[in-house]
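Build me a model from this:
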Amino acid sequence: MPLLIFAVTGMGGIGKTALAVEAAYRAHGKGWFPGGTLFVDLRGYDEDPVTADQAVVALLDALGVRDRDLPTTPERQHDTYRALLAERRDRMLLILDNASDPSQYLPLLPGTDHHRVLITSRNRPDALAIRLIDLETLAPDDSVALVTRALHATDERDERPVREPEALRALTDSCGHLPLALQIAAGMLRRRRHRDIASLVAEVKQADDATAVLDHGSPGTDLYGRSLVLRPVLETSYRRLSADQSRLLRLLCLAPDAETGTAAVVALAGLETDVVLALLEDLAAAHLVASAPSAAGSAADLRWRMHDLVRAFGAGVVARDAELREEGEAARERVVRFYIGRTYAASRLLSVPQGDQGPFTDRAQAVAWLDEERAALVAAVQWAREEQFADTAALLADCLASYLNWRRHFDDAISVAKAAGEAAHRAGDRHREAGVLNNLGIALSQAGRAEEAIAAHTRARDLFQDIGDRGEEAGSWGNIGNALDGAGRAKKAIAAHTRARDLFQDIGDRRQEAWAWNNLGVALRRAGRTKKAIEAHNRAIKLFHAVEDGLGVANALGCLGNAQLRQGDADKAINAHTSARILFQVAGHRHNEAAEWGNIGNALERAGRVEEAIEAHGKSLEIFQELEDWYGQGVTLDHLAVAHKNVQQPARARSAFLQAADAFTHANAPTEAARSRACAAEQWSARTRHS
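Okay, here's the model as predicted:
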């Protein structure tokens, strides 16, 4: 049986009516509906919506039934309407526009499957089996094209879109790619034709709510006589919500990011999960939020996204009411505390991938959750700049640091550390400020900003000195040494690590003394003082054994192997790295185990055992793939490529270099990716020469 009813649904301003009318014109042009088109605006979101009884009178009038021919009662009017449609041989299209409730359109459906019906609504109609067409916002390129066409339609000499492509994209982003907002923005640009696009972008960015700027400059009405204003569209949708639905919408507008997981929404709302899910589904049916599956859990762990203009509107509603502001602050406090608990549990699984970690069944699930919530977590830390969240958001920053550096999101790591540091400084918490400065220095160092890293660690050291915390002061000296090493300042790095070692010796912290010896060994090796480096690593191993720190022993053995390989003793290096790998494997430290497989591969290759080296690198790659560590994959693939190159296998070497480039691209490491691509091109030339 052919489909009788279609429904175009989407949020207010998405372009439902425009699409329906355009479809009707095109269908008429193709002769699909020789009986014509009936259109009625049900004004479902106005204060006084059109009822089915009112609509049927308008439909009968369009069918030629009016004045004395019009039946006197609603029942007879509906009967006449259905009879006329049943009698019509020529197929018709009936457009029931802007419906908000099934009671508006159910009585208007034809009593025959000969005709077709197109309903538009902000709510998904579920009273009948209807083919739904959900409209989404425009793609960024389409948004740019819409505004450009609108300007050129008025004046084809308007060169602003060509002259200011970045400003135009920024404007369409500010409009959330919503067609109604884009139309308004285009109208404003037409009116201010002697001003550049950047001036409008600046006005929108300066406003807390973009709708205020756009509505203030709205050019009036569209082709259908409808007002081109945003806020009334959002207000009418908001007013139709129940008290519980509107409360959840307001709180969701206060979430740190536009996209939020179910568990975080539950924390915001302070309600049971099943209650929150039901409310979220209601909001999704009204196209005020959109759902997407989560990679981090079950079907209940959906992701919920809100349009930027809806978020701005809801936040504005809260800002204007003292009671709602108080309710909102409590919700934000709940969600920050939720994020702290989840992030702490997830970050522990990055370093200790075994054991019970609350909501996460394994490391992969924890990483998936961190990846999905990263934007929200980073945004929540920025709340540390507000006095009431200074402590909680700064604690969240501590929980996030290791993950952001591991995933190489260095810009986020730096932003998070700066926000937490500013909060600690304002609160006069010098100990926390110094700790955050160390986190900042580590992120800066890994981002290649060595001098800034040295400055951050030096400020941390000075604060710890003033406080009188000699242990933390020693740790900062070690961090300064690492940053100096990264800057290529070997002598100063050795001096800093020596200072750290001496301080740990003075206070009797043997475990940290062992780490200082190990760091000193790394700096000595990089300075070319290999014999001294080996002595330092052996000293570290003895100390780690003395304090029964097996993981410390494994780390020191790995560093010892690197020094031995640098000295030219490949066999000793293989033994050291193998011992380290076994210790990491027993402890369940898969990441370090993978790294040691790679080190074994490098040592085997130096010993001339290339096939064994390729096998070792393959095992390293398998683990990094399991851990979804893209940077580790890139490094290992590079090593594999070199091994293939050394046994005259240019095709395999090229393939491995290209895979390495892809992995480095995923890992936000463009320099390494470019280098790997250049090596791949070199291998292509080598393959051609051998051919």
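
from here on, contacts and neighbour counts on C-alpha atoms
Fine.

Surely Leu59 and Leu42 touch.
No - Leu59 is beyond contact range of Leu42, at 11.6 Å (criterion: C-alpha atoms under 8 Å).

which of these two has more neighbours?
Leu42 (24 against 19; other C-alpha atoms under 10 Å).

any idea how far the more buried one is from Thr17?
Distance, Leu42 to Thr17, using C-alpha to C-alpha, to the nearest Å: 12 Å.

so what's in contact with the two at the same time?
Common neighbours of Leu42 and Thr17, using C-alpha atoms under 8 Å, 6 or more residues apart in numbering, are 97-98.

could you point out the longest helix in this structure?
Taking DSSP state H as the criterion, the chain has its longest helix at helix 322-351.

which other helices and strands contact that helix?
When contacts are defined as 3 or more C-alpha pairs under 8 Å, 6 or more residues apart in numbering; DSSP states H and E, helix 322-351 packs onto helix 262-269, helix 308-319, helix 363-381, helix 390-406.

Alongside the first, I'd like the structure of this one:
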Amino acid sequence: MPVLNPAADSDLPVLICAVSGLGGIGKTSLAVYAARQAVRNGWFPGGTLFVDFRGYDDDPVTADQALVALLDGLGVCGTDLPQTSASQYALYQALLDERPSTLLLFDNASDPAQLTPLLPGTDHHRVLITSRGRLTALDARLLDLDVLTPEAAADLLTKSLQLTDPRDDRVLREPKAVAELGTLCGHHPLALRLTVGMLRERRYRSIGSLAKELGGDGDRMRVLGARPVLEAAYGQLPSDQARLLRLLSLAPTAEVSGEAAAALAGLSDSRTLTLLEGLAAACLVTPVPVAGEDVRWRLHDLVRAFGADLVSGDAELRKEGEGARERVLGWFVRWADAADDRLRWLPGMPVPERFGGRGEALAWFDGERAGLVAAVGWGREERFAREAVRLALCLAEYLAWRRYFDDWIAVAEARREAARRTGDRLDEAGAWNNLGNALREVGRVEEAVQAHTRARDLYQDVGDRSGEAGAWSGLGLALREAGGVEEAVQAHTRARDLFQAVGDRTREAVAWNNLGVALREAGGVEEAVQAHTRARDLYQAVGDRTREASAWNGLGIALEQAGRVEEAVEAYGTSLEIARECEDWYSAGLALYNLAILHQTAGRPAQARPAYLEAANAFTRANAPADAADAQSAADALT
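Model (predicted):
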């Protein structure tokens, strides 16, 4: 596609090509082929960046989620990832501005809103999009991809069979049967590929015999040319493979891990892997390599729809399918609970099963996230509501840590509705509180205040003092961001008192630290020193080193405002030491920046400048370019 060449003339600020067509028509194959050719031609020294938006799944990828994947492709991940969406988008555009010509391949999009925030702001990049619908809202060159011509369909069948075995002369002996197969498949590339697989398996049978078997009805699959092929392919499967295919079509997402597939099937991992490999050989599932040696397994949309249709039309198969869904939901809950325990683990707590460290737990969550989030949505069905509520509870810490705020909101809302369905007011209160936290993170502060207030009232009604304390804590944070500092002080004070009463020292420490921030903003500096000191001592007592660094930093700010400069220097230094130990580079940057300001205010520019430079370096490691620039500018001003 010469139009992709960045050197080609264009009237558009960023040249976008959008390929549209039916599912399985070959859009992705065409786009990937064009991308490879363009890179081979030397058009894109910056290479390609690829995102599958899963636009027609139940859980399409949002722009914010895609942004995290794109930044990962640009080398920004983990602790290097900026903490806010605005900072992430700013960093993404800055990196593209500096990058040589790059091709962005956005696959399987359904809504321009998924794409618009991700379009580069410079004209030396190109964007190639695939979608089932025509994305007319975009300023893009549109290419509609239709089914193959009869000649191209016959050529695909011929070349594919002879590639496998040059001695296979059936296509030469049966040209009419080849043409008939193409017609039966609707000249649809997916159906044709499935047909090739069947012909390869039945090497010694005529093409005409398969064409005779592929008579079908007139439903959607038949129109696409896929249903007769899928029915025939399904009919040839051994019973255990056929069962697994049906159950895979009921999974929360089209792509699953081997372990999730095993849970659906109720079989061992090794047995399930054997069956999956058989289905892959029949072109009914696609293995998708991921990090390390792992493989995930994806059903094409048409195959998934076919399997779900089989199940819905048979009472026994529906019963079998419900059992599979119960198993996989139980599997999700078990391991999400263990992974969540690992994320929340502190010295003295029981060691969670399976996950040897925080990194392993995060990796598991990362791999299963789409399925986990989609499975919470099963709570709309009464039989799955209670387990869906449990699963949502296990996801909150992870989604907050990874800053998947859209998912966090969706999960909290699904949990709230499922709790209402079961009549569990305690679970509903927890859902409201988590929803408030997620809403606050995306700037919907007034809604967050309302959510935390609703959570507080429900906790009070059911007499759960610990839950009420958590709601007061979240309410205090939302009120402070909404400008109600005095109200925030009262809310955090109430949270602190309740946590003390129930003996929860870890969350009491959080309440003290939040109270310290609110007191500082309200002008109560000495009270803030006491609050941060108490938070620090409690964090030390429970062994929470990461949050201890935050308490030391807050204490330093309060001490500095109180005029206790040398003590503030010591507090910032301790915060910096712990942050470096925990590889929390953003907290390290904050401590260094605050320390530099202190030195500058005290008239010690020789000490302030290196602290600013170190802060700039720490912020750079944390991929916080705006903060790094501020620190560098402050250092330059002291030269």
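
now the most centrally placed residue in structure 2: how far from Ser257 of structure 2?
Geometric centre of structure 2, nearest residue: Gln65, 5.4 Å, by C-alpha atoms, centre = their mean. Gln65 of structure 2 sits 20 Å away from Ser257 of structure 2, going by C-alpha to C-alpha.

counting contacts, what elements does the helix or strand where Gln37 of structure 2 lies pack onto?
For Gln37 of structure 2, the host element (DSSP states H and E) is helix 27-40. For helix 27-40 of structure 2, the elements it packs on are strand 15-20, strand 103-107, strand 126-131, judged by 3+ C-alpha pairs under 8 Å, 6+ apart.

Out of these, which is closest to Gly474 of structure 2?
Smallest distance to Gly474 of structure 2 across the helices and strands packed on helix 27-40 of structure 2 (C-alpha to C-alpha): 37.5 Å, for strand 103-107.

so where is the closest one in structure 1?
Counting by TM-score structural alignment, strand 103-107 of structure 2 lines up with no residues of structure 1.

how far out from the middle of the chain is that strand?
Its chain's C-alpha centre and that of strand 103-107 of structure 2 lie 18 Å apart, by C-alpha atoms, centre = their mean, to the nearest Å.

Surely Ile197 of structure 1 and Ala170 touch.
No - with contact defined as C-alpha under 8 Å, Ile197 of structure 1 does not count as touching Ala170 (9.4 Å).

ok so, going back, would you turn the helices and strands packed on helix 27-40 of structure 2 into CSV with mean neighbour count and distance to Leu157 of structure 2?
Listed next are those as CSV, based on neighbours: other C-alpha atoms under 10 Å; distance: least, C-alpha to C-alpha, whole Å:
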stretch, mean neighbour count, distance to Leu157 of structure 2
strand 15-20, 24, 24
strand 103-107, 23, 26
strand 126-131, 24, 25
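
To Asp504 of structure 2, which of these lies closest?
strand 103-107 (47.2 Å).

Tell me what angle that closest one forms with strand 15-20.
20 degrees (axes from the mean of the first three to the mean of the last three C-alpha atoms, to 10 degrees).

tell me the angle strand 103-107 of structure 2 makes with helix 27-40.
Strand 103-107 of structure 2 and helix 27-40 meet at an angle of 170 degrees, taking the same axes, to 10 degrees as the criterion.

Between strand 126-131 and strand 103-107 of structure 2, find me the angle.
Going by the same axes, to 10 degrees, strand 103-107 of structure 2 makes 10 degrees with strand 126-131.
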